[in-house]
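Asker: Sharing a sequence plus its predicted fold:
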Amino acid sequence: MNREITVNVCMGTGGIAAGGEQVMKALKQEFEAAGIKNAKIMENCKLHKVGCRGFCARDVLVDVTIDGETSTYQYIEEKMVKRLVQDHVVGGKPITEWLVGDDYHTFHEKQTKIVLHDLGKIDPESIDEYLGVDGYKAAQKVVAEMTPEEVIKTIKDSGLRGRGGGGFPAGVKWAFCAANESDQRYIICNADEGDPGAFMDRSVIEGNPHAVIEGMIIGAYAIGSSLGYVYIRAEYPLAVDRLHTALNAARERGYLGEKLFGTDFNFDIKVKLGAGAFVCGEETALIASIEGERGMPRAKPPFPANKGLWGKPTIINNVETFANVPPIINKGADWFASIGSEKSKGTKVIALTGKIRNTGLIEIPMGMTLKEIIYDIGGGIEGDKLFKAVQTGGPSGGCIPQQYIDLPVHYEGLQSVGSMMGSGGMVVLDETDCMVAIAKFFLTFTQEESCGKCVPCRIGTKRLLEILTRITEGEGRKGDIELLQQLAEDVRDSSLCGLGMSAPNPVISTIKYFRHEYEAHINQKKCPSKTCNKLLTFFIREHQCVGCGMCIRACAVNAITGEKKQPHHIDQDKCIKCGSCFDACKFNAVLKE
């Protein structure tokens, strides 16, 4: 009896960056060679690419499934493929030393996957595989059997909130738009994901673009729209390519275009490439960009649901929001509302990064604690260092200290401690991170991304950054903390759009929870975390130095002297405290205090 064999290779951006294309090519070659010698075994063997598997830290991930039993391999390289095919695919014996460990299963078992359910299982470039997991079933049901009012009520009853940042109820927004009399309405998918360390929306489009398209079809039917846009940054070439492939396939099957599913409903989707401006994640700036104008926000009201793209009523939701819609239609509002917390229903996709063992893409039920995310799913802090804080909500979020490790992660929980959900980025920090430097890092980003339209954001963020830079370079002054606090509040309260309003959050939260670090920088001219080089002294321990000369070659100002195989010395008068010697030393001979 022939065996059913399937080999899946992670071909999201992370998998490709780790060598997925080379692994896929080698597998095809080995399959051909094995097929010649073992035709009966290889007759029912399928090889195909899948989207992000979530456990990005272990790419390239490869699944080998034989007669329904799956073995998952990690860190697979091109040179390992021949043995993988010969021993497991042909021989039927898994290579145990290459398999994922218990942490892989722990990583997944506490997750609740709705948006990510089919990522890593289906080929994102195959519409037939999406149809095989009930794809477009929800859209067909909506268009053929439900009224627009029934669709909006279902989304309202589910409790789905927009996953793009503010958490506004999606069904309420759709109702506002549908209630406006107009000859045209638009629906826009915001895929302009620009937060540092965030890759949720990109991964969903790379791994299951049809789910987003189907969600937009349902939303368009609900509000009476005949045209939609996906606004996606051009820096996501793989996501853009797979999105175009999916749109073309949907049109060929009659799921986009005229008379969808044999009805009188017409709807199509265009793709608009953004140039990578963070501010275009703000809905009015995004609209301006689609219209061909410079991406700058405008004052609200009127809100886009009333007057949006080209002055017409417009709905804007992000990728994750639309991907939640088909499962809600298929399984019902009550099913979705049963997941999560009282006011935050469903799940949240999170990009888990930073000083953590298991970085990757996860989906958790709303209300799971930070501790469960960091230690159960994330595997704890890298190098067994102490957990210090976590930044949620991207550069516009706040830093949550260790004392709130049991905080439930939902909209209200994060807001209660001065942070936010945002689009779902989560950066874990350990004891070696300086919180003043962290605030400076995020302010550097938001200040550079300010469109400059309003004075509070354009000038205020620049002044905040100047003060933070001064403090981290040992030039902090008495009263700087109070000045930062007041200026941050002014920027927050008077900026035109969400970027400026939330840009000061890292400053406000770090002052609130880590004021002692600011005081040490200003009063003692010391960085407690030994991160800010300008506040450190670098020296060489003679008994540890082997005289290899690496530090001498790394020093740009010739501040280090010493003979070969003899202890070296740093001239403190010449040292510019760049830290290059510390980074170059392989023997832990260079210390910083």
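Answerer: Yep, it's here.

Asker: Every contact and neighbour count from this point should use C-alpha atoms.
Answerer: Fine.

Asker: I'd like to know how many residues surround the nearest residue to Lys592 once chain neighbours are set aside.
Answerer: Leaving aside its chain neighbours, Lys592 sits nearest to Phe538 (4.5 Å; criterion: CA to CA, 6 or more residues apart in numbering). Phe538 has 20 neighbours, counted by other CA atoms under 10 Å.

Asker: I'd guessed Phe538 sits against Leu591; true?
Answerer: Yes - between Phe538 and Leu591 there is a contact at 5.7 Å, judged by CA atoms under 8 Å.

Asker: quick one: common contacting residues for these two?
Answerer: Phe582 (CA atoms under 8 Å, 6 or more residues apart in numbering).

Asker: rewinding a little: ok, the residue nearest to Lys592 to Val590 distance?
Answerer: Distance, Phe538 to Val590, using CA to CA, to the nearest Å: 7 Å.

Asker: Quick check: neighbours shared by these two?
Answerer: By CA under 8 Å, 6+ apart, the residues touching both Phe538 and Val590 are Phe582.

Asker: Can you tell me how far the residue nearest to Lys592 is from Lys440?
Answerer: According to CA to CA, Phe538 stands 23 Å off from Lys440.

Asker: Tell me which stretches of the stretch 101-250 of the chain form helices.
Answerer: For the stretch 101-250 of the chain, the helices defined by DSSP state H, counting those that start in this stretch cover 102-109, 127-131, 137-145, 148-158, 170-178, 200-207, 209-223, 237-252.

Asker: Could I get the buried residue list for the shortest one?
Answerer: By that I understand helix 127-131. The neighbour-count check on helix 127-131 (16 or more other CA atoms under 10 Å) flags 127, 130 as buried.

Asker: and that helix, how far from the chain's centre?
Answerer: 25 Å (CA atoms, centre = their mean, to the nearest Å).

Asker: Ok, stretch 8-15 next?
Answerer: 16 Å.

Asker: From start to finish, how long is it in a straight line?
Answerer: Counting by CA to CA, you get 12 Å between the two ends of stretch 8-15.

Asker: Next: stretch 111-129.
Answerer: One end of stretch 111-129 to the other measures 23 Å (CA to CA).

Asker: picking that back up, of the helices of the stretch 101-250 of the chain, which is nearest Leu119?
Answerer: Leu119 lies closest, by CA to CA, to one member of the helices of the stretch 101-250 of the chain: helix 200-207, at 5.3 Å.

Asker: and the closest one, how far out from the chain's middle?
Answerer: Mean-position distance between helix 200-207 and its chain equals 9 Å (CA atoms, centre = their mean).

Asker: ok, and here's another one to check against it:
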Amino acid sequence: MTLTSFGPANRIARTAETHPLTWRLRDDGEPVWLDEYQAKNGYAAAHKAFADMAQDDIVQTVKDAGLKGRGGAGFPTGVKWGLMPKDESMNIRYLLCNADEMEPNTWKDRMLMEQLPHLLIEGMLISARALKTYRGYIFLRGEYTTAAVHLRRAVEEAKAAGLLGKNILGSGFDFELFVHTGAGRYICGEETALINSLEGRRANPRSKPPFPAAVGVWGKPTCVNNVETLCNVPAIIGNGVDWYKSLAREGSEDHGTKLMGFSGKVKNPGLWELPFGVTARELFEDYAGGMRDGFTLKCWQPGGAGTGFLLPEHLDAQMYAGGIAKVGTRMGTGLAMAVDDSVNMVSLLRNMEQFFARESCGFCTPCRDGLPWSVKLLMAIEKGEGQPGDIETLLGLVGFLGPGKTFCAHAPGAVEPLGSAIKYFRPEFEAGIAQAKPGVPPLARPIVIGA
């Protein structure tokens, strides 16, 4: 898998002015350690934040820049930071980095942590200064063993250089940072489930309110941000709001750049840092190179398994939250997947829903019972043993498990691709419905909740 931010045929060079996340990457893919990172202007933004900016000014700068969360939800980062309490007596507070990247077809945070670990540490250091947090945790997907090794080495380098620990840069500000590996649960990507897991509890989402900014880790004010989100902070502080806003393409309501990618049977599957507002067609044709010889694009997902399917005719949509919303789904993580014409959509959806059903925390009934029910129906349709009414039942589940119907966003994300697949490829589902013999009524399908 290519991990690069170069354009077609390497014609577009990475520069600090155009590729704030990836310009420091080495061509050989090796990590950028402290000496090289500092030689490439690393920690300059942290020095600026500590020496020249008040803590509230850092928060306001991030808010003015319009930075939004890069984990998939897209919530404004500065607004989230502003929810942290102003009361100086509440001096125990935490900053958590959500590095539990388990969305199928998404690997962008992995690249940043493996190859640019100090960029994440600098982003967390500046954020901790702004939020007055004295301790931070990188909650890392357990399978990312290489990232864990690289992050821990980078943390030790930063400590030795006086960039973490006590009295950082002579400011009197203390910040400790720890790498915590998770146990492999998709639901830990939900911030309150992540907090429960960090505390040693079962990874169930919490009721909100209270939000983590008020009651988070061990009952203290807590801010949770995604890896890519935090990696944007140094460039915003170092280069300013106007520069950051100028990076996006005309028409985009989102600012800055985004790590985007394409996987599937494309000629050049990979990951690139691109400005918000590029079209999906540009990403698919110019960067991913289109489909491999002998394959035709059937449909695509714009940002992970939890986003709806789109057709080739939707490739002209701009890659930003509002642009993808106009064609009926969410941008999600921004890493798209191409589905070729050899793929049966029923089999693909059965595979997806099995994953989502297995990863449900089981806390609320619609998700716990609804997702296995969808799997059972899809398995029958896949075998040609579906019963009349099964498709309508699946569509009913899409509604019952939609936004606002469950405790967290796991179930709505799980059924969004199912609803879109039936919308665009219903004949493939109908082909799996068994035809009743003349004079023989179809078998009644027993509904066993939770089976």
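Answerer: Cool, got the structure. Since the model is a prediction, treat every value here as computed from it, not as a measurement.

Asker: Which one, of the helices of the stretch 101-250 of structure 1, ends up nearest to Lys49 of structure 1?
Answerer: helix 200-207 (9.6 Å).

Asker: Tell me how many other residues crowd Arg253 of structure 1.
Answerer: Under the neighbour criterion other CA under 10 Å, Arg253 of structure 1 is assigned a count of 12.

Asker: What's the match for it in structure 2?
Answerer: In structure 2, the residue matched to Arg253 of structure 1 (TM-score structural alignment) is Ala161.

Asker: For the aligned partner of Gly159 of structure 1 in structure 2, list the residues it contacts.
Answerer: The equivalent of Gly159 of structure 1 in structure 2 is Gly66 (alignment by TM-score structural alignment). Listed by CA under 8 Å, 6+ apart, the contact partners of Gly66 of structure 2 are 76-78, 245, 254-255.

Asker: for Lys46 of structure 1, same thing?
Answerer: Applying CA under 8 Å, 6+ apart, we find Lys46 of structure 1 in contact with 5-7.

Asker: now swap in Asn306 of structure 1 and tell me
Answerer: By CA under 8 Å, 6+ apart, Asn306 of structure 1 lies in contact with 176-177, 180, 312-314.

Asker: Would you mind giving the secondary structure of Ile269 of structure 1?
Answerer: strand (DSSP: H, G, I helix; E, B strand; the rest coil).

Asker: picking up where we left off before, so how do I select the buried members of the contacts of Lys46 of structure 1 in PyMOL?
Answerer: Filtering the contacts of Lys46 of structure 1 down to the buried ones (16+ other CA under 10 Å) takes a single PyMOL command:
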select buried, resi 5+6+7
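
Asker: out of the contacts of Lys46 of structure 1, who's nearest Tyr236 of structure 1?
Answerer: Nearest member of these to Tyr236 of structure 1, counting by CA to CA, is Val7, at 26.2 Å.

Asker: is it true that that closest one lies in a helix?
Answerer: No - with three-state DSSP as the criterion, Val7 of structure 1 is strand rather than part of a helix.

Asker: surely it meets Val64?
Answerer: Yes - using CA under 8 Å, Val7 of structure 1 makes contact with Val64 at a distance of 4.6 Å.

Asker: ok, the closest residue in space to Leu151 of structure 2 that isn't next to it in sequence - how many residues close by?
Answerer: In space, Leu151 of structure 2 comes closest to Pro117 once its chain neighbours are excluded; the distance is 5.5 Å by CA to CA, 6+ apart. Neighbour count for Pro117 of structure 2, taken as other CA under 10 Å: 26.

Asker: Looking for the alignment partner of His516 of structure 1 in structure 2.
Answerer: The alignment partner of His516 of structure 1 in structure 2, by TM-score structural alignment, is Pro427.

Asker: How much space separates its match from Ala421 of structure 2?
Answerer: Distance, Pro427 of structure 2 to Ala421 of structure 2, by CA to CA: 10 Å.

Asker: Counting neighbours, go ahead and name the busier of these two.
Answerer: Applying other CA under 10 Å to Pro427 of structure 2 and Ala421 shows that Ala421 carries more neighbours, namely 21 against 10.

Asker: Name the nearest of the contacts of Asn306 of structure 1 relative to Glu32 of structure 1.
Answerer: Distances from Glu32 of structure 1 to the contacts of Asn306 of structure 1, taken as CA to CA, are shortest for Thr314 (51.5 Å).

Asker: correct me, but Ser419 of structure 1 touches Pro401?
Answerer: No - using CA under 8 Å as the test, Ser419 of structure 1 is too far from Pro401 to be in contact (10.8 Å).

Asker: Quick one: the helices in the stretch 301-450 of structure 1, in order.
Answerer: Listed in chain order, the helices of the stretch 301-450 of structure 1 (DSSP H, counting those that start in this stretch) span 319-331, 333-337, 370-371, 411-416, 435-449.

Asker: mean offset of the shortest one relative to structure 2 (after superposition)
Answerer: Meaning helix 370-371 of structure 1. If you overlay the two and look at helix 370-371 of structure 1, the average distance to its match in structure 2 is 1.0 Å (mean CA distance after the TM-score superposition for structure 1).

Asker: That helix aligns to what range in structure 2?
Answerer: Aligning helix 370-371 of structure 1 against structure 2 (TM-score structural alignment) gives residues 280-281.

Asker: From the rest of the structure, what touches that stretch?
Answerer: With contact meaning CA under 8 Å, 6+ apart, stretch 280-281 of structure 2 is reached by 315-319.
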